[in-house]
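Asker: Kindly generate the corresponding structure for this input.
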Amino acid sequence: MCGAVRFEVPDAPDAPHTCSCRHCQKLSGGPVMSWVCFPLAGLVWIGREPVWFYTYPQKTRRGRCPDCGSQLCALDDGATSIAFNFSALDDSSDLVPAFQSYAHDAVSWLRPVTDTRPTAAACS
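Answerer: Take a look at the predicted model:
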C-alpha cells in the first residue's frame, strides 16, 4: 500500500476472517483475502479517500487506492460496519481469522479456517 489512503477507527477490530469468494480470489491474485471489521461510526479518512466500485451489484462495494490500486476495504449497502483488508492496517500482527467466508469456493488444497466465532454474525 502506498499510503495515499489512510484512516482512523476508534473501535477495536471485530470479526477477523478470510474470504474465498471468486471476487476476493481474483482481486487479490491469491486463494483468499483476509478481512477485519470496524464500525462505520467514527471512521475518518485521512489523505485521499478510496475509489469505490461494485463487485456484487447493488450489494457490495470495494474501495481501492486511487493512486496504486491496492484493494483496501469492502462495504455492503446499508451496513453499519466496514471490512478492511488486513494489509490496509498499520499492524495486523495480532489478528487471527476466526472464520472463512465462502469456504465452498475455496481452492481444494486450502485448509479451512476453523470457525471460532462466538456468534454467527460477520460484518454487517
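Asker: going forward, measure contacts and count neighbours with C-alpha atoms only.
Answerer: Will do.
Asker: need the contact list for the closest residue to W52 other than its chain neighbours.
Answerer: With sequence-adjacent residues excluded and distances taken as CA to CA, 6 or more residues apart in numbering, W52 is closest to G63, at 4.5 Å. By CA atoms under 8 Å, 6 or more residues apart in numbering, the residues touching G63 are P50, V51, W52, F53, Q71, L72, C73, A74, L75.
Asker: mind putting those in a markdown table, distance to V36, neighbour count and secondary structure included?
Answerer: Converted to a markdown table, the contacts of G63 look like this (distance: CA to CA, whole Å; neighbours: other CA atoms under 10 Å; DSSP: H, G, I helix; E, B strand; the rest coil):
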| residue | distance to V36 | neighbour count | secondary structure |
| --- | --- | --- | --- |
| P50 | 17 | 21 | coil |
| V51 | 19 | 16 | strand |
| W52 | 18 | 16 | strand |
| F53 | 19 | 13 | strand |
| Q71 | 13 | 22 | strand |
| L72 | 11 | 22 | strand |
| C73 | 9 | 21 | strand |
| A74 | 10 | 24 | strand |
| L75 | 12 | 22 | strand |
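Asker: To compare against the first, here's the next sequence to fold:
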Amino acid sequence: MNETLVTVVGNVATEPECRVTPSGAALTRFRLATTTRRYDSERGAWTDGPTSFYTVSAWRNLGTNVKESVGLGEPLVVQGRLRIRQEEKDGKRYVSAELEAVAVGHDLARGVARFNRSSSSAAAVLRPPAAPAAVT
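Answerer: Just a heads-up that it's a prediction; the model follows:
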C-alpha cells in the first residue's frame, strides 16, 4: 500500500493532551496552526494569509516524547499521514484535517533545541500498572 506523507510547519495552538488507551498505548493530541505569509508588492510589506488548523495525533513513544517536549505556541515541523474528514452535524457540513504524526520536531529556523535520548522509564510513566501475578 502506498502512503503519502505530508510535512506541515506551524505553531502549537492547543496544549498537548496525553491519554493511555485500554491497550496501554500512549496517544498525545494537539492542534497545529499554520499561516501563509506573502509579500504584498503594492504595500511593500509582508502580510498574513488565512490560517489552517490540523489536529495532530502522536502514538506510542512519539506521543510520550511529544507530551514531554512540546508546549503551547512552540514552532514545530510535523510529518505524517493526512486524513480529511467530512461530517454533517445539525444541518451544517464540517471538514477537518488530521495528521497522524510519524515525526515531530521543533522548527530550528526559529530557535535552538537540545536533544535528550528518552529512557524506557519515561514511557513507563504513562503505562498502566500490570495486574499482579496469580499465586498458586
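Asker: TM between them?
Answerer: With the length set by TM-score structural alignment, normalised by the length of structure 1, the two chains reach a TM-score of 0.29; 68 aligned residues with a CA RMSD of 5.2 Å.
Asker: ok so, going back, how much space separates the residue nearest to W52 of structure 1 from F99 of structure 1?
Answerer: For G63 of structure 1, the distance to F99 of structure 1 (CA to CA, to the nearest Å) stands at 22 Å.
Asker: ok, now Y56 of structure 1?
Answerer: Going from Y56 of structure 1 to F99 of structure 1 by CA to CA gives 21 Å.
Asker: So between these two, which is more surrounded?
Answerer: Using other CA atoms under 10 Å as the criterion, Y56 of structure 1 and F99 rank with F99 on top: 20 against 11.
Asker: so how far is I46 of structure 1 from the more buried one?
Answerer: Taking CA to CA, one finds F99 of structure 1 at 30 Å from I46 of structure 1.
Asker: again with F38 of structure 1
Answerer: Counting by CA to CA, the separation of F38 of structure 1 from I46 of structure 1 is 16 Å.
Asker: okay, these two: which has more neighbours?
Answerer: Neighbours were counted for F38 of structure 1 and for I46 using other CA under 10 Å; F38 has more, 22 against 12.
Asker: tell me what the helix or strand encompassing F84 of structure 1 is packed against?
Answerer: With elements taken from DSSP states H and E, the one containing F84 of structure 1 is strand 81-85. Judged by 3 or more CA pairs under 8 Å, 6 or more residues apart in numbering; DSSP states H and E, the packing partners of strand 81-85 of structure 1 are strand 33-39, strand 71-76.
Asker: what's the following helix or strand after that strand?
Answerer: Per DSSP H and E, the first helix or strand lying C-terminal to strand 81-85 of structure 1 is strand 99-101.
Asker: Who are the contact partners of L75 of structure 1?
Answerer: For L75 of structure 1, the contact set (CA under 8 Å, 6+ apart) comprises T60, R61, R62, G63, S81, I82, A83.
Asker: burial count for the residue nearest to the last one when sequence neighbours are not counted?
Answerer: Nearest in space to A83 of structure 1, with sequence neighbours left out and distances taken as CA to CA, 6+ apart, is C37 at 4.2 Å. The local packing count at C37 of structure 1 equals 25, with neighbours defined by other CA under 10 Å.
Asker: What distance do you get for C37 of structure 1 to L72 of structure 1?
Answerer: Counting by CA to CA, the separation of C37 of structure 1 from L72 of structure 1 is 12 Å.
Asker: quick one: common contacting residues for the two?
Answerer: Common neighbours of C37 of structure 1 and L72 (CA under 8 Å, 6+ apart) are F84.
Asker: Isn't S52 of structure 2 up against T35?
Answerer: Yes - here S52 of structure 2 reaches T35: they are 6.4 Å apart, a contact under CA atoms under 8 Å.
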